[in-house]
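> Below are the sequence and a predicted model; questions follow.
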Amino acid sequence: MQEELRLSSWLPTTNKEVKIRGWEELDVILFSGDAYVDHPTFGPAVIGRLLESFGLKVAIVPQPNVNDNLQDFVKLGKPRLFFGVTGGCMDPMISNYNANKKRRDKDAYTPNGEIGFRPDYASTVYSKILKEKWPDTPVLIGGIEGSLRRVTHYDYWSDQLMPTILETSKADMLVYGMGEQPLREIVRLLERGVPFNSINTVNQTAILINDENDIPKNKNWEDVEIASHETCLKDKKAYASNFKVIEQESNKLAARRIFQKVGNKMLMINPPYPTMTEAEIDASFDLPYTRLPHPKYNKRGPIPAYEMIKTSINIHRGCFGGCSFCTISAHQGKFIASRSKESILREVDKVANMPDFKGYLSDIGGPSANMYQMKGKVQSICDKCVAPSCISPVICSNLDTSHKPLTELYQAVDSHPKVKKSFIGSGIRHDMLVPEFNKNADAKELDDYTEEVMTKHVSGRLKVAPEHTSDPVLKLMRKPSFSYFHKFKERFDKINLKNKLNLQLIPYFISNHPACEVEDMANLAAETKDMGFQLEQVQGFTPTPMTVATVIYYSGYHPYTLQKVNTPKTRKEKDEQHRFFFWYKDENKAWIKNTLNKLGRQDLLDVLLPKKEEKWRKNKPGKTKNTFNDAVPFNQRKNKVKYKKKRKK
């Protein structure tokens, strides 16, 4: 009896667990590429708990076996309403492969990090099996894989353009973005008796229509048609031009309905819902999660992704950064949906009272840690906006970037008697903490927030992501000038010294990004060395669907200007750019010397590999001065080397 009570706390995953609840029939069965963790950070759990809150009988089949007799796809029978399918919390191709297309040796969403439990293109694989086994039962796909592949997209791993995932998966409907709002309406219509195949005007959904004469009318929506899938296959510029429409409509509060021909069918993507209200997002996080992996995994080992977030608190969704290489806004939206302080503190209390809580919260954050409660000052201005970013090339004058609510939230969390310390593990937008860039903010308020984070919410290292040092590359990335990182470091060093913190600043950078050339990486290496950094946290650009950078990578054109942009693509080009990160390794020195001599960049060579190396140490905790070149900050030198690309004659 005790085991039955324990199992009934989770959504059922087997027939035995269904019977424990006394159910004879299921309303919805979910299939997921992840192990089942009943936690608000895991999308499949959120959707399962949401459907349960509507009074539905919901089960979940995590990581079904696709290599046997496919028993996992029939063991629970046929649901009354529909099957729901997701590849998991990450696109399965990112989960399975690294930037060099090599198989990963760990899957963070599987017990013990074991590999082989998630197929490539999982949503497509699961959906096709379900349609074969249960041809008359609707299949609805969602999650990040569905969101990012909802229209013609470049697939890096197969190196080809692929049509909407609705075509490859044979699913009946796609929900893109965060699924709570559209699913609520879909279930409402189904429970009223509306046939699934007649549901075609719900926001934030997409369907394939076989006959153009059946396109539903909606007087509240304007329509726009983009280049067909077949045109995109023949014309890379047409494919690139599509993305501007897709990105702008995805981020508008009053968006148009998008149409695209795919063979003899028509893809229809309905406009997104308005940003979730505080009450709506609170309701999602307040669902009765156990916050634990299903007991079925107890003997298989820990789930790495869960171990990383089990004491973290997500305080908002969305990101208005709009970075060209990032998929967050494509899935969660540009506008911020913030939870109430009361909802957040309820979750903190729940975590603090869990049996194994040691007093430390691993993260109080979100997609970007410091965007909580930020929104437009005048809503009518936001209503008309089509910009993909609110902070690039400059911070919008209508954006309220006050960090005061966030500072007060941190203090409220830390006041909990069982919380010893709360960390900020999410990425912090350091540029928003620089008054020279964030000109509309109160400089003291920004310093107060920075000092709060540095003195109470960091353990040894503060990680930020300037991403590059080259202004042309940063402009394409929709990131500000690297000069603002210099400004931030000055403030960081000042607070570090004032409070005797001994903290280290760790910057993240990307190589191989569109518009980046070998010389740009040499500039990056020289300037960061000059600042006292010996880089370790680095990564190569990985093209993922639904980003500006990926469109450029495949097509060679910028979707907003349709101007040509060069991108490193070959393994040789990528390796050469990456090597500059590690200028200090002996095996790279001869190559760097030869490369810079060929480029005629003796100035960079003198910085990276001086003939008479001065005593140099990397920037260590507590150091406010660089030990290289007399510690004068690069951007303040009178006779500094201009790290700029030489004009080609």
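Arrived safely. Numbering: from 1, shown residues only.
> Please make it C-alpha for all contacts and neighbour counts, starting now.
Fine.
> Now do the helix or strand F83 falls within: everything it contacts.
F83 is part of strand 82-86, with elements assigned from DSSP states H and E. With CA atoms under 8 Å, 6 or more residues apart in numbering as the contact definition, strand 82-86 has outside contacts at 27-33, 44, 122-123, 126-127, 137-146.
> Packing partners of the top helix by length along the chain?
Of all the segments of type helix in the chain, defined by DSSP state H, the longest one is helix 483-499. Applying 3 or more CA pairs under 8 Å, 6 or more residues apart in numbering; DSSP states H and E, we find helix 483-499 packed against helix 443-456.
> another one to put next to it:
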Amino acid sequence: MNEFLPVCREDMEQKGIEQLDFICVTGDSYVDHPSFGVSIISRVIEAEGYTVGIIAQPNWRSQKDFTKLGRPKYAFMVTSGNIDSMVAHYTVALRKRTDDAYTAGGKAGKRPDRAVIVYCRKIREIYGDIPIVIGGLEASLRRFAHYDYWDDAVRPSILVDSGADLLSYGMGELQTIEIVGRLAGGEDIHSLTDIRGTCYLTDPVNTPYGGVQCPDFQVVCRDKKNYCKATKIQMDNQDEITGRTVLQRQGDKMLVQNPPMRVLTTEELDRVYALPYTRTYHPMYEELGGVPGIEEVEFSIAHNRGCFGNCNFCSIAFHQGRKIAVRSEESVLREAELLTTLPNFKGYIHDVGGPTANFRQPSCTKQMEKGLCVGKKCLAPTPCKALEVDHRGYLELLREVRAIKGVKKVFIRSGIRYDYMMEDKDDSFFRELVEHHVSGQLKVAPEHCSGDVLDCMGKPHIEVYKAFAEKFYQITKKLGKKQFLVPYLMSSHPGSTLKDAVELALFLKEQGIHPEQVQDFYPTPGTVSTCMFFTGLNPYTMEPVFVPKTPEEKAMQRALLQYFLPKNHALVVKALRQAGRSDLIGTGQKCLVPPLRETYGTAKNAHTQKAGPAKRSTHDGQSGRKNDFGGKKNSGGTKRPVQKGRKQHPFVKRPK
């Protein structure tokens, strides 16, 4: 039976360890499962022959937890956990959350705001100049000067605020192996300036030649056009082949981002998933009821990484990259067989997916030599002519998994890219998806119906979703099944006017869709959409973009997506009048809502109802939604807290 890594002195003594080589500090409870980034990184370090311990959710108000394992021989490795600590703590309406699925017992408050910064400063206070390496989602997405929604201001690189020595961005296995090896070999951490996939601060005189420089931190704070320029430079240099060294002045220091680390090969990714994880939470949490975040990933399998879909509101491309990495069929099948031996397995594999479940090959062959196209998308607004679509490998993998003895059903719950499916001339995958891999509902993400808004999102136009939905229901009917599409929708994204929101409400009425869940756009670091939100400009065209920002404006857009709810009635009426669409208020077939008097009886009553729904509608409405940090099933931090009953990924990712 696999053992957990040391979490206390007693564990060290039992293993005969006097001093640990490395200590990993995380903002999550300790779950030793490959869906948790710190678990992967700690096991990778262990596999290199070093001793490593875990300090999970230390009390940052004292030194006790930070000293319980002693001083590591080489370095501290620090992460906020699977998601950004600010997203973990606050809704899009900036209200404090009461739950945290990555914490034992599910209760919020066990990690600080801006956890990476707080942990690093405490380590510095205790241990002085000991080497500190930061990584995971919070660090990765804040590596440059970035707009911070919670401060409503531009903050410097997290390297500046944390005082850490080195930042590992993206999927960190390869750079971690190089970092720990060189530190153990006696190199000073300040000399590790040539490792791909890392960032560091240096005196300007030591700035390496050949890089592309972003506008300075002080400049992007006051000039939004320069903020856009910096965003475009950063986004355009995340490919392992075309990406250059990126520079940005941070006060009296120069931030250097080395080119991205190469994507893991299939053999390397297989080895990562073959490491000796216990695949559960540490037993010290048993009396608290365990860690909710394990529930949906416990019987799920990640078969890929990366996403060439590259939606503007998602940070997967900025963190994981657009190039697809895949595990071998043999590796996935071994994990599936392992799942059947676990005590709580009931025969159902909840997912064989990833950031985008049906990506199992490059978008085209030329990217393997020339990299992915800079400033272009493979699927939006229309599929690239060079796009190569083939589901045969993924389909064969699913067939083999569902044929394993003890497996009753294999579901796909992570994002399916339906526009990619519609480009496949072979319907085999579509048919078998509907027949074998839908658990009653298939979650997909058209997000909006307005062409202008979808262009700002970097998504295909709504006609593609309509064609997909028609085909889905045709196959479903032919099979005699009762299955449904659950469309994810987003309100208040940059580019979405009140008229666009009305258009979306009419689309929902036409399609007979009554969404139970909608999400207000959450401007998190590391996305093009967040740049639009902050600047009011599209960084790729420099054209103005309308941005809904006031609480009432955002509430009206969100209410229109659920126009059928009585609590939204008064606010929807107000929104329709403001949008010049009073014709949609009435009892006719084409109307969205009846007049206020019909529902509330008197004008006086109607007036008293106005403020209530408007105020309540400013909440994020993300029940069961994944956040827009991008996501994946295996490390770092993708797409907000996990909620029971939903498939979640540490990088919080949302369906495509």
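Noted; the coordinates are in hand. Because the structure is predicted, anything quoted here is derived from the model rather than measured.
> residues in the second structure matched by the strand holding F83 of the first structure, start to end?
Aligned by TM-score structural alignment, strand 82-86 of the first structure falls on residues 75-79 of the second structure.
> residues contacting the spatially most central residue of the first structure?
Centroid-nearest residue in the first structure, with CA atoms, centre = their mean: I328, separated by 3.9 Å. By CA under 8 Å, 6+ apart, I328 of the first structure lies in contact with 318-319, 367.
> again with I165 of the first structure
Contacts of I165 of the first structure (CA under 8 Å, 6+ apart): 124, 146, 149-151.
> What about these, which are in helices?
Those of the contacts of I165 of the first structure mapping onto helices are 124, 146, per DSSP H.
> quick one: which two of the contacts of I165 of the first structure are the most distant?
By the measure CA to CA, T124 and V151 form the most distant pair in these, at 14.1 Å.
> So for those two, which sits in the more crowded spot?
Ranked by neighbour count (other CA atoms under 10 Å), T124 of the first structure and V151 place V151 first, with 29 against 24.
> just checking, the more buried one touches T168?
No: under the criterion of CA atoms under 8 Å, V151 of the first structure makes no contact with T168, lying 11.2 Å away.
> what's the matching range in the second structure for the longest helix of the first structure?
Using TM-score structural alignment, helix 483-499 of the first structure lines up with residues 463-479 of the second structure.
> Looking at the contacts of I165 of the first structure, spot the one nearest H39 of the first structure.
The shortest approach to H39 of the first structure among the contacts of I165 of the first structure belongs to G146, at 20.8 Å (CA to CA).
> Now do the contacts for the aligned residue in the second structure for A227 of the first structure.
Aligning on TM-score structural alignment places A227 of the first structure opposite P215 in the second structure. Shown in contact with P215 of the second structure (CA under 8 Å, 6+ apart): 226-227, 229-230, 248-249.
> Out of these, which sit inside strands?
248-249 (DSSP state E).
> picking that back up, format the contacts of I165 of the first structure as JSON lines; extra columns: distance to R184 of the first structure.
Formatted as JSON lines, these follow (distance: CA to CA, whole Å):
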{"residue": "T124", "distance to R184 of the first structure": "24"}
{"residue": "G146", "distance to R184 of the first structure": "18"}
{"residue": "R149", "distance to R184 of the first structure": "23"}
{"residue": "R150", "distance to R184 of the first structure": "20"}
{"residue": "V151", "distance to R184 of the first structure": "24"}
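> Could you measure from T340 of the second structure over to D129 of the second structure?
47 Å (CA to CA, to the nearest Å).
> okay, the two: which has more neighbours?
A count of neighbours by other CA under 10 Å puts T340 above the other of T340 of the second structure and D129, at 19 against 12.
> Grab the nearest non-local neighbour of the equivalent of that one over in the first structure.
Matched to the first structure by TM-score structural alignment, T340 of the second structure sits across from A352. The spatial neighbour of A352 of the first structure that comes closest, neighbours along the chain excluded (CA to CA, 6 or more residues apart in numbering), is K418 at 6.0 Å.
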